[in-house]
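# Mind folding the following:
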Amino acid sequence: MRDQVFISYSHEDGDYLAQLKKHLKPLVRAEQMGLWTDLDIEPGQEWFAEIKSALDRAKVAVLLVTPDFWNSEFIERHEFKPLLELARQGQVTLLWVPVRDSIWKETPLESRQAALDPRKPIAKMVGADRDSAWVEVAERIGWALGAESALGTEPAGSGSKPNAPWNWPRLRLTLALTLGGGSLSILIQLFSSPEIAGHLEKARQRLDIGLYADAAAEYQAVLELVSGHAEARFGKAKADLGRRLATGTDLEVVAPELKTMHGRAPQDADLLVLMGDRCYREKIQEDRDCAWQYYQAALASDPRLPEAHYRYAVLLNEVGQFGEAAIEFHKAHELAPETPHYMLGYGVALMKRQPADYGAASLLLEQIEDSPLARLEAAKARWAVGDIGDAARDQAKAIEWLPNPATSATDRAGWKFGLSDKTRILHLTSAAGKRCYAGLALAASRFLQGDQAASEAAFRQAACPADARDIKAAIAVDLETYAEPRPKLAERSQAFRRRLLDEGG
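Purely as a prediction, here's the structure:
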């Protein structure tokens, strides 16, 4: 049964091994953790057999990564490669610690998050900073193993303590022995099948792009196969917090749970993004410094996390730093090119930056299926280049898509538009508000085409509520920004605003 921690290291790094073992000693002494290194091989024992036996018992593998670690052919062949395969099968949780600078980016670890920021390896730290780093590593190992002193209790409201990691294999082993015959081998094959690895890969992909409900479902699928799977437990806990935070309905409950989890894994990039989201939603500081700091920390921890780039870009966009926002949106889009909200963010950024690229923006935005907002933004790019007919077609398509519930997945967190008062943002979440905005945009295009009757009909069909002043103001800003810089459109645009917006149509 898998119930111990396997530490892989180079003998040249024995001092660092001793430091790690010192920090893990409280868990070992409390019998919540068993450690194994090659120092446990007794004289006369067969070296390879003992390593294989230890690999078979490992639930968590810790790699102390240095140039000497990579230089060892023995480690590569007999420890590193077998551990990678066990991790791929979901049988072992793999944690790697950047101890000294190395070319880890050219190895399979490039796709696995480190226990610490690889830019600040242990060897570059001294005194209290090094102790803090080792404490973080020890806590991560405890989380992965399921040691209760490292995990603490479950978040408030769960009503249960963490499952001891040694319970599920024992129960499943008993079941297999009761069934008899070949059942045990079948059960082992089930738990080491690629199915687990597939769910974990999908979960990670969805967590990377902020699709927390989908990620939670994939992690849950793993837990239904292996109830004590440490990586799935930790991932699902993060995904559940992200899902609840996105709804914004129970921030008072979510916030302390998130703070506790972040305190146990302060360098985890996913949790840093969620901490930034908490600041953003709670508006802890109106100047958004709190969210800035967490998003920047997430990027420092994992520069390849697309959701961190996206969330940072949203902040940059809201404070008018459009050039910098375009760079961050582009990075998110580059890392996850098929993600609709990254495509939308980058497309709009191409329109707002200087110089704008309206052609590229409209082409990108029109690739997003079932997104009314993407088509409305593409229409603005059409205004800017004088293609009013294409703009009207995009707006009509947006109105056609609005009643479709499937579109809600592509237009995340409502629609946001700028107002003439730069300190305010129009945020539309209701179907009526969105229908009003889309209808007014189409009415504007019909007016710019010179079809006043069609414009007035579109205005009436928009069915704007009585308190639609901000929606009309947002349309006015759109016209001033994208249509009126073109001399041939300026006069009609101004007339539309006077007749339909200022007077109410």
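
# C-alpha from now on. contacts and neighbour counts both.
OK.

# How are the strands of this protein distributed by residue range?
Under the criterion DSSP state E, the chain contains strands at 4-8, 35-36, 58-65, 93-98, 415-418, 425-428.

# residues near Glu282, how many?
If you count neighbours by other C-alpha atoms under 10 Å, Glu282 ends up with 15.

# Spatially central residue for the chain, please.
In the chain, the residue lying closest to the centroid (C-alpha atoms, centre = their mean) is Asp208, at 3.4 Å.

# Can you give me the distance of that one to Leu55?
According to C-alpha to C-alpha, to the nearest Å, Asp208 and Leu55 sit 30 Å apart.

# about what we covered before: mean neighbour count, the strands of the chain: which tops it?
Stretch with highest mean neighbour count among the strands of the chain: strand 58-65 (a mean of 25; mean count of other C-alpha atoms under 10 Å).

# what helices or strands is that strand leaning on?
Applying 3 or more C-alpha pairs under 8 Å, 6 or more residues apart in numbering; DSSP states H and E, one finds that strand 58-65 contacts strand 4-8, strand 93-98, helix 127-145.

# swap the cut-off to 6 Å and go again
Strand 58-65 sits against strand 4-8, strand 93-98, with contacts defined as 3 or more C-alpha pairs under 6 Å, 6 or more residues apart in numbering; DSSP states H and E.

# Can you tell me which of those is nearest to Lys120?
strand 93-98 (7.8 Å; C-alpha to C-alpha).

# next one: the closest one to chain centre, how far?
Taking C-alpha atoms, centre = their mean, to the nearest Å, one finds the center of strand 93-98 at 20 Å from the center of the full chain.

# Let's compare: structure for the following, please.
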Amino acid sequence: MISVFFSYSHRDEALRDELEIHLSSLKRQGAIGTWHDRRIDAGHEVDSEISEHLELADIILLLVSPYFIASDYCYDIEMNRAMERHKRGEALVIPIILHPCDWRAAPFGKLMAVPTDGKPISKFPNQHDAFLEVTKAVRKAAEDMRLRLSPRFSDETLPEASNRNATIVPDIRSSNLRIKKEFTDLEKDRFLGEAFEYIAKFFEGSLSELKARNAEVDTECGC
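Sure thing, here's the model as predicted:
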């Protein structure tokens, strides 16, 4: 599963929530897993938790706004580290423009942003259209990332795939395995005795059933 990290200002939390709703289809399909700092449990160290998930993320979404750029934590810590990993090919950074701001002068300004042409989501008459564009971009990025990291995912499903694709090769053997059987006189006599007993019981049962169904029929054998 591709891990997705949200880097955002808490002032933009409502838009982050809306984006996560639109990414639900990808999460349900098992294509991605998402994380943001609101997932940190009580008593855990905030900085170390954020750093750990930032280092493990395959895709890092920068939710860009004036508040994001003004935040020392978002800009100086999360964004700078995200760009370092992006340049090394360790992760993919996708800028998502929430509100109008001077983002093109930022270190991520040369990256392809979404929505199309970096149009801020807040400027769309219907913001669902904007979030749909973002969702499609994240889906494409996740699919490309999965192909690039295919050995990692192949290892996770190797046993199942191997069992499914394995060809069962039968042992090499002769097709003529019959052995000629010679019956002894004792075996022949035993067979005749068992056969006679079976036939006698068959006729006895048939006559009994015939008499039960037809009382007028005399099944007694006069000797």
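
# what's the TM-score here?
Laid over one another, the chains give 0.64 as their TM-score (TM-score structural alignment, normalised by the length of structure 2), with 156 aligned residues with a C-alpha RMSD of 2.3 Å.

# all helices of the stretch 251-400 of structure 1, in order?
Assigned by DSSP state H, counting those that start in this stretch, the stretch 251-400 of structure 1 shows helices spanning 251-264, 269-282, 289-301, 306-318, 322-335, 340-352, 358-365, 372-385, 388-401.

# Distance to Glu224 of structure 1 added to those helices, as CSV?
Formatted as CSV, these follow (distance: least, C-alpha to C-alpha, whole Å):
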stretch, distance to Glu224 of structure 1
helix 251-264, 23
helix 269-282, 23
helix 289-301, 30
helix 306-318, 27
helix 322-335, 30
helix 340-352, 30
helix 358-365, 39
helix 372-385, 37
helix 388-401, 37
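
# Out of the ones you listed, which is closest to Asn167 of structure 1?
That would be helix 251-264 among the helices of the stretch 251-400 of structure 1, by C-alpha to C-alpha, at 23.5 Å.

# what does the closest one correspond to over in structure 2?
Alignment of helix 251-264 of structure 1 against structure 2: no match, by TM-score structural alignment.

# just the angle between that helix and helix 269-282, please?
Angle of helix 251-264 of structure 1 versus helix 269-282, following axes from the mean of the first three to the mean of the last three C-alpha atoms, to 10 degrees, is 150 degrees.

# okay, the angle between helix 251-264 of structure 1 and helix 127-145?
Angle of helix 251-264 of structure 1 versus helix 127-145, following the same axes, to 10 degrees, is 110 degrees.

# Go through helix 251-264 of structure 1 and flag the buried ones.
By neighbour count on 16 or more other C-alpha atoms under 10 Å, the buried set for helix 251-264 of structure 1 is Leu251, Val254, Ala255, Glu257, Leu258, Lys259, Met261, His262, Arg264.

# Go through those and name the one nearest Ser10 of structure 1.
Using C-alpha to C-alpha, Arg264 is the member of the buried residues of helix 251-264 of structure 1 that lies nearest Ser10 of structure 1, at 27.8 Å.

# What residue, apart from its backbone neighbours, is nearest that closest one spatially?
Take Arg264 of structure 1 and drop its neighbours on the chain: the residue closest to it by C-alpha to C-alpha, 6 or more residues apart in numbering is Glu139, 6.5 Å away.

# now Gly118 of structure 2
In space, Gly118 of structure 2 comes closest to Ile97 once its chain neighbours are excluded; the distance is 6.1 Å by C-alpha to C-alpha, 6+ apart.

# cool, Cys101 of structure 2 as well?
Pro66 (5.5 Å).

# Just give me the neighbour total for that neighbour.
The tally of other residues near Pro66 of structure 2 (other C-alpha under 10 Å) stands at 17.

# same thing with the one 10 residues further on?
The burial metric for Asp76 of structure 2, expressed as a neighbour count using other C-alpha under 10 Å, is 12.

# ditto for Leu23 of structure 2
Using other C-alpha under 10 Å, Leu23 of structure 2 is surrounded by 21 other residues.

# do the one 10 residues further on as well
When neighbours are counted by other C-alpha under 10 Å, Gly33 of structure 2 registers 17.

# do you know how far Ile75 of structure 1 is from Ala58 of structure 1?
For Ile75 of structure 1, the distance to Ala58 of structure 1 (C-alpha to C-alpha) stands at 16 Å.

# Same check on Lys124 of structure 1?
According to C-alpha to C-alpha, Lys124 of structure 1 stands 29 Å off from Ala58 of structure 1.

# if we can go back for a sec, turn the strands of structure 1 into a markdown table, columns for distance to Arg172 of structure 1.
Shown next, in a markdown table, are the strands of structure 1 (distance: least, C-alpha to C-alpha, whole Å):
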| stretch | distance to Arg172 of structure 1 |
| --- | --- |
| strand 4-8 | 18 |
| strand 35-36 | 24 |
| strand 58-65 | 16 |
| strand 93-98 | 20 |
| strand 415-418 | 49 |
| strand 425-428 | 51 |
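
# which residues touch the aligned residue in structure 2 for Trp168 of structure 1?
Aligned counterpart of Trp168 of structure 1 in structure 2: Pro151 (TM-score structural alignment). Under the criterion of C-alpha atoms under 6 Å, 6 or more residues apart in numbering, Pro151 of structure 2 has no contact partners.

# burial count for Ile102 of structure 2?
No, residue 102 of structure 2 isn't Ile; it's Asp. Asp102 of structure 2 has 12 neighbouring residues, counting by other C-alpha under 10 Å.

# can you give me the end-to-end distance of stretch 73-91 of structure 2?
One end of stretch 73-91 of structure 2 sits 19 Å from the other (C-alpha to C-alpha).

# distance between that stretch and the chain's centre?
Taking C-alpha atoms, centre = their mean, the mean C-alpha location of stretch 73-91 of structure 2 is offset from the chain mean by 28 Å.

# Thanks a lot, see you next time.
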